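K.L.:
I would like to see how this sequence folds:
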Amino acid sequence: MGRVKTSVYIDEELWREFKELAREESREVSRLLEEAIMNYVVGELIDVDESKVPLWVEPVKLRGEETSKVLREMRDEREESLLG
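P.N.:
Next comes the predicted model:
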């Protein structure tokens, strides 16, 4: 499969976050975008009624706290470090 170079307009903050996550994971931005597009295309091609897909989610404790609380604190710290 060949590759093409393209231009798109993306929210600046979202793009910065995406590139930072790619860097943290030592992943290529292009590869992650290809995966995201592929997941979208496959999702559109497969006709699945998502309301019938069971979801089993249980809260996870981290350091004795709800994961959502720890994650929110981490996001707030990151936002503060980026925006000052």
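K.L.:
use CA for all of it now, contacts and neighbours both
P.N.:
Fine.
K.L.:
strands along the chain, start to end?
P.N.:
Under the criterion DSSP state E, the chain contains strands at 61-62, 65-66.
K.L.:
and this one, so I can compare the two:
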Amino acid sequence: MVDRQRLASLSVLVVAIIVFLAHIGSFVPADAATVGLTDRIFCATGSRLMTAEQSTFMIDLHQIGMMLRYAEKKTDKHSCNTLN
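P.N.:
Prediction:
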């Protein structure tokens, strides 16, 4: 069974992918779609530098900090869940 937090996270990921596809003029899985302009899509990939002398928590904080630093008035869904 999928818990609600993982399902919400997956839904945000799917929406981000659809927005990206629409912006590059690719197929969007819908009969019709109105997608507003976006200038950034942030993704916390979970990749870790093995040589970094930082904890996983500090790396996650850095990623969230970068997302917040470049956020604007219309930015949505930042920091909606913790990284795995």
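K.L.:
TM-score of the superposed pair?
P.N.:
Once superposed, chain against chain, the TM-score is 0.29 (TM-score structural alignment, normalised by the length of the first structure); 33 aligned residues with a Cα RMSD of 3.2 Å.
K.L.:
before we move on, the earlier item: export the strands of the first structure to a markdown table and tack on distance to V41 of the first structure?
P.N.:
Output for those, formatted as a markdown table (distance: least, Cα to Cα, whole Å):
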| stretch | distance to V41 of the first structure |
| --- | --- |
| strand 61-62 | 35 |
| strand 65-66 | 34 |
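K.L.:
redo these as TSV? Include distance to E24 of the first structure and mean neighbour count.
P.N.:
Listed next are the strands of the first structure as TSV, based on distance: least, Cα to Cα, whole Å; neighbours: other Cα atoms under 10 Å:
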stretch	distance to E24 of the first structure	mean neighbour count
strand 61-62	21	12
strand 65-66	24	12
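K.L.:
quick check: which of those is nearest to S30 of the first structure?
P.N.:
Among the strands of the first structure, the nearest to S30 of the first structure by Cα to Cα is strand 61-62 (32.7 Å).
K.L.:
buried sites along the longest helix seen in the second structure?
P.N.:
Longest helix in the second structure, counting residues (DSSP state H): helix 4-23. Along helix 4-23 of the second structure, these residues count as buried under the neighbour rule (16 or more other Cα atoms under 10 Å): 18-20, 22.
K.L.:
stretch 18-31 of the first structure too?
P.N.:
Judged by neighbour count using 16+ other Cα under 10 Å, the buried positions of stretch 18-31 of the first structure are 19, 22.
K.L.:
contacts for it, please.
P.N.:
Residues outside stretch 18-31 of the first structure that contact it (Cα atoms under 8 Å, 6 or more residues apart in numbering): L32.
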